[in-house]
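have a look; sequence and predicted model below, questions after that.
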Amino acid sequence: MVPLKRRKVSWTGGASTSDSRDDASKFPQVVLFLLERKMGTSRRIFLTELGRKKGFRVDEVFTENVTHVISEKNSGDEVRGWLSSQGHGSTPAHLVDISWLTESLSAGCPAHILQRHRLTERQTSSRDEAAAFSMPVYACQRRTTLDHRNAVFTEALSLLAENAELSEDGGRAVAFRRAAATLKAFPEQVTDARQLRGCPCLGRHSLGVIQDILENGTSREVEATRRSERFQALKLLTGIFGVGTKTAAQWFREGIRNLPQLLQSGCALNGAQRAGVAHYDDLTQDVTKAEADVVGRIVEEAVGAELPGARVVLVGGFRRGKPSGHDVDFLITHPQEGREEGLIPKVVARLEARDFLLYHKSSRNSYAEANVAPARPARPARPASSMDHFERCLSIWKVPTPEPHSHRDDAAPRRGECRRWRAARVDLVVCPFSQFAFALLGWTGSKLFERELRRWAAHRKDMSLSSHALYDNKQREFLPAATEEEIFAHLALEYVPPSERNA
């Protein structure tokens, strides 16, 4: 309670001095009263003003007209005790927690009162609060499905992570990604930041964003970032196939903000970038699972014709169950070690002959050159980094579509002409059979799940994990694995299926 000399209104009842009247409220049947006890004056004033902006009637003093008494960190006994001390021994008003108000403000209308909103009869002391929620620290220890209950928070944190990546602030980007991953795995809808006590990877900055959304329905920082000219320009420019953050940042410093300005600038573009600009509209649209399956059948036919018995697996987000993605990735191997070498040029030639490729760039397997030579030639070299060195082809395809597809890219004889294909990114990766389990794990993702696996391996098990191998630094030996399950077992982790790796 604040000193009387600072008060502008009476708190003991009587006529309200509130400037919120029935005719100024969207919901005249709902009258709110915010209890200052434990909430504090400044927070109460802020929430009062915010409630009125959202169309709620918020009275400064308690009267018989009040329908909802809102408090923070109080029990039902404590609120009734306060009301009794002010001469209001009993009231039909609902006694609800602050979480009801934040949900109502977010929804823009009075929320339905659930049991979790009602005040408990006993309020534990601050030293004896409910036990903190227990969640494993590493994302690779958790099961994260595509569906979760906290999209409003994860989307906000992911946007801040993306902005940090565009600013080449890797540390901050990873921090936001880990915070978002924690919320994706959280089993309940977050309506109060106190629910997150004990959850890992939620720093002060991330918690501030969450609290802002809980109180205001949105984060001012996130919205300012979303609207900023720099974020919009860099997001557009890095959306061009073949353009990274450094190149986009340089173009931004030169005053380039969009594709017309880029084309008028006279900047020299490499082959990948020219293809990216030409097919920008198509490449910035997600590829559907149905389209990925069409590509898969074509790839399997081409690979099978060149290397009978080869195995082709759709990886990436599609293997995790996503209905769409920004590209399509295939992992190719053969049970007979060595038969897969030099496969990419043959497959590419076959695809070119069928006019499927709009652009492609191939590279051979460079793993041996990139690492220390192994003690035994039959084993792969020790992983030097998270980057892999498989034989691959990065390409832009003409993906057949069942219906005529309108487009605006430079591949058409006439602008606006319809054709029965769309441009899409497709990556073909070839790996030796002995490394297939590691490649399958690495190329399935998600990116953060894989990062956390490597971090777990290094910090908890003193091992080095990559998409090529798992090396035990203590025993100074490679640990073979024929399946993903065996890799998890080597790492002393419970196996997590692909559909639950969406961290």
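That came through, no problem. Residues are numbered from 1 along each chain as shown.

drop to CA atoms for contacts and neighbour counts, all remaining ones
Will do.

centre of the chain versus the lengthiest helix in the chain, how much separation?
Taking DSSP state H as the assignment, the helix of the chain that covers the most residues is helix 289-306. Helix 289-306 has its C-alpha centroid displaced from the chain centroid by 29 Å (Cα atoms, centre = their mean, to the nearest Å).

for stretch 456-465, same thing?
From the chain centre to the centre of stretch 456-465 is a distance of 25 Å (Cα atoms, centre = their mean).

contact partners of it?
138, 140, 382-383, 386, 453-454, 470-474, 491 (Cα atoms under 8 Å, 6 or more residues apart in numbering).

pull out the buried members of the residues you listed.
When these are checked for burial by 16 or more other Cα atoms under 10 Å, the buried set is 138, 140, 382, 383, 453, 454, 470, 471, 472, 491.

and the two most separated of these?
138 and 382 (23.9 Å; Cα to Cα).

ok so, going back, want to try JSON lines for the buried ones among the contacts of stretch 456-465, with distance to residue 307 and secondary structure as columns?
Shown next, in JSON lines, are these (distance: Cα to Cα, whole Å; DSSP: H, G, I helix; E, B strand; the rest coil):
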{"residue": "138", "distance to residue 307": "40", "secondary structure": "coil"}
{"residue": "140", "distance to residue 307": "35", "secondary structure": "helix"}
{"residue": "382", "distance to residue 307": "29", "secondary structure": "coil"}
{"residue": "383", "distance to residue 307": "28", "secondary structure": "coil"}
{"residue": "453", "distance to residue 307": "33", "secondary structure": "helix"}
{"residue": "454", "distance to residue 307": "33", "secondary structure": "helix"}
{"residue": "470", "distance to residue 307": "28", "secondary structure": "strand"}
{"residue": "471", "distance to residue 307": "31", "secondary structure": "strand"}
{"residue": "472", "distance to residue 307": "34", "secondary structure": "strand"}
{"residue": "491", "distance to residue 307": "34", "secondary structure": "coil"}
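
also this one, for the comparison:
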Amino acid sequence: MKRTRTSTLSFSESEDSDGSTRSSFKRHKYSEPDTESDDIGGFPIKVFVVQAKVSPEEISELISMVEKQKNMRMLELCSIPAEADVIVTGIQMKKRLERHIPWQLARRRAIVNPQWIRDSVEKEQIMPCGDYAALQELHAETAHNCPNPKGCDECRGTSGPDAEVAPSSLSHKARYACQRASPLVCANQSLAEEIDILRRARELEGDAVGTLAYERAVAVIKAYPHVISPSRLESDLARISGIGTKLQVKIAEYLKKGQISEAREILASPRFRSLSEFNTIYGIGPVTARQLYDNGMSTLEHLDSYYGIRAHNPAIEEQADPNIIESRWLSIKGMPEVTIQVGLALRRDLSQKIPREEVCDMHAIVMKGLESLQHGCVSTIVGGYRRGKEESNDVDIVISHQDWRGGGEKIKGLCTKLVKHLYDEGLVTHVMHLSSFRPHNALRTGHWDSLEKALTIFRLPEADGKSRIHRRLDLIFASPEAYWTAVTGWTGSRMFERDLRLWAKDEKGYKFDSTGITRRHDSRLFYPKSEQEVFEILGLEWVDPTLRNTGV
């Protein structure tokens, strides 16, 4: 996992005096994009040592080597596997490793043998993790997740180029989610998922208060760094804001039975299953889902009949043809708009998760098309991808221009031009939403920002003569001065962003959204030149994007 304390828009490789290639990031001021300065590495790298199958003498040796690093502290030992960049082990079998580390976590870390520490310290450089993979079946993942890969960090690492090590001052007991470290896979992941079922049920039934309460509870559990036991529940977790008496009873039930009876009853409920299915279709929110169910519909096939969609044969590509499916058209743009009918016909495609490699392919094609329209644009893939998810529901890309002074004018109207270009190339097939920039309004109370954006359905070009499936692609254009607040605002998770706004309002007297930071008493605007500066202006400790996973 790439971690660095620099602020940047691009990844670069530089050559050391000995001729070797060193991966690094260019530190520069956003307002001076052509000015280069010193490169800086992303140290220290956190290392967790699995003590099983490693002798006490060897453990002492490894600890001593890490503590006696000569010129710089490249490595730092940590005590929690989920916080480590690299996991060192002598275990060579999956079943044995799973006794100490969840397999899902192992696939997201570099899992190396002890020799990696020895060679990295001796040679004073991070050695390629793939050469020291402890488990053969994790060789590809270990090479992929190495904290010092040679190549594109945007497509290989789990963090964005502006990520850094989460400071130790982050506390799981903090009131706001934006003050806590919430890993993708936490120490109590299965409990968080069980409680999230309760949240989903409240959300589908329109219980806003209950939804928020359980969402906050999930966020607290995601940040809790220890495996919850009855003693910890009583002595520690119960005292944290967001874990009330009723929830404590449910957690106690889970600790005793391995499940929560209410959650099991919800999953078995025909109404819950129907509402959940309906809610996966674009254009059908919880309110519409309840209306459809109350009108006697319980399956997607019922919706097909209600909305006039043909049966799922022939193939999805034929069903998606605008000539077959009734679809409104954006009269000005000349592109088909997504309706509930289109969402139903494309549901098999849109329900499939998008792997990280395909996210990178989509990003590369979008930026190639953008370069043909406007030179000098920069971008960051945000959303779940930036938070480290192996698979995404959709792809979100924030785009700006590297020219701080004139970039705002250069990207005006570029969103529409890009979508039209991608549509003409047969890549964008439908548009859900297309908007232009609106003036910043410090009095606006809603959180739907005024950036230029396009929410689309995208399909990669054919590969080996086979059609690719449809994917959700959101393009967000921000002026250079709003680029980093846009990146922050679109990275998520939902509770992290909610509490970021709440912290800004209640603790600092500011208003935060994706278009900037406004001081409420005089409407002064702050335009940070890095994501770290976003946190600094708000008076918050930096939280790595991979530690903003407040949901399951």
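That came through, no problem. Predicted, not measured: the structure shown is a model, and the values here were computed from it.

can you give me the TM-score here?
TM-score for the superposed pair, counting by TM-score structural alignment, normalised by the length of the first structure: 0.66. Supporting figures: 348 aligned residues with a Cα RMSD of 2.1 Å.

and the strands in the stretch 201-350 of the first structure?
Secondary structure of the stretch 201-350 of the first structure, counting by DSSP state E, counting those that start in this stretch: strands at 287-288, 311-314, 324-325, 328-333.

between those strands, which one is nearest to residue 229 of the first structure?
Residue 229 of the first structure lies closest, by Cα to Cα, to one member of those: strand 324-325, at 25.9 Å.

tell me the mean distance between the closest one and the second structure once they are aligned.
By mean Cα distance after the TM-score superposition for the first structure, the fitted strand 324-325 of the first structure averages 1.1 Å away from its aligned residues in the second structure.

give the aligned range of that strand in the second structure.
Counting by TM-score structural alignment, strand 324-325 of the first structure falls onto residues 391-392 of the second structure.

distance between the matching stretch and the chain's centre?
Computed by Cα atoms, centre = their mean, the chain-centroid distance of stretch 391-392 of the second structure equals 9 Å.

what's in contact with it?
With Cα under 8 Å, 6+ apart as the test, stretch 391-392 of the second structure has contacts from 353, 354, 355, 356, 384, 385.

most neighbours among those residues, which one?
Counting neighbours by other Cα atoms under 10 Å, residue 385 comes out on top of the contacts of stretch 391-392 of the second structure with 29 neighbours.

where does stretch 430-447 of the first structure end up in the second structure?
Here stretch 430-447 of the first structure aligns to the second structure at residues 477-494, judged by TM-score structural alignment.

what range in the second structure does the longest helix of the first structure sit on?
On the second structure, the counterpart of helix 289-306 of the first structure by TM-score structural alignment is residues 356-373.

next, count neighbours for the counterpart of residue 170 of the first structure in the second structure.
In the second structure, the residue matched to residue 170 of the first structure (TM-score structural alignment) is residue 208. Per other Cα under 10 Å, the neighbour tally for residue 208 of the second structure reads 12.

now the closest residue to residue 208 of the second structure other than its chain neighbours: which helix or strand?
Nearest residue to residue 208 of the second structure in three dimensions, chain neighbours excluded: residue 202, at 7.2 Å (Cα to Cα, 6 or more residues apart in numbering). Residue 202 of the second structure is located in helix 189-204, with elements delineated by DSSP states H and E.

list the contacts of that helix.
With contacts defined as Cα under 8 Å, 6+ apart, helix 189-204 of the second structure is touched by 208, 210-215, 217-218, 221-222, 251, 254, 259-260, 262-263, 266-267, 272, 275-276, 286-287, 290, 552.

will you turn the buried ones among the contacts of stretch 456-465 of the first structure into CSV that also has distance to residue 260 of the first structure?
Formatted as CSV, these follow (distance: Cα to Cα, whole Å):
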residue, distance to residue 260 of the first structure
138, 44
140, 43
382, 47
383, 43
453, 42
454, 42
470, 47
471, 49
472, 52
491, 51
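
going by distance to residue 393 of the first structure, which of those residues wins?
Nearest to residue 393 of the first structure among these, with distances taken as Cα to Cα, is residue 383, at 21.8 Å.

what's the spacing between the closest residue to that closest one other than its chain neighbours and residue 334 of the first structure?
Spatial nearest neighbour of residue 383 of the first structure, excluding adjacent residues (Cα to Cα, 6+ apart): residue 466 at 5.8 Å. Look at residue 466 of the first structure and residue 334 of the first structure: by Cα to Cα, to the nearest Å, they are 20 Å apart.

kindly reformat the contacts of stretch 391-392 of the second structure as a markdown table containing distance to residue 308 of the second structure.
Converted to a markdown table, these look like this (distance: Cα to Cα, whole Å):
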| residue | distance to residue 308 of the second structure |
| --- | --- |
| 353 | 27 |
| 354 | 29 |
| 355 | 32 |
| 356 | 35 |
| 384 | 34 |
| 385 | 35 |
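
skipping adjacent residues, who's closest to the residue most central in space within the second structure in space?
Taking Cα atoms, centre = their mean, the centroid of the second structure lies closest to residue 384, which sits 2.2 Å from it. Closest residue to residue 384 of the second structure apart from its sequence neighbours, by Cα to Cα, 6+ apart: residue 392 at 6.1 Å.
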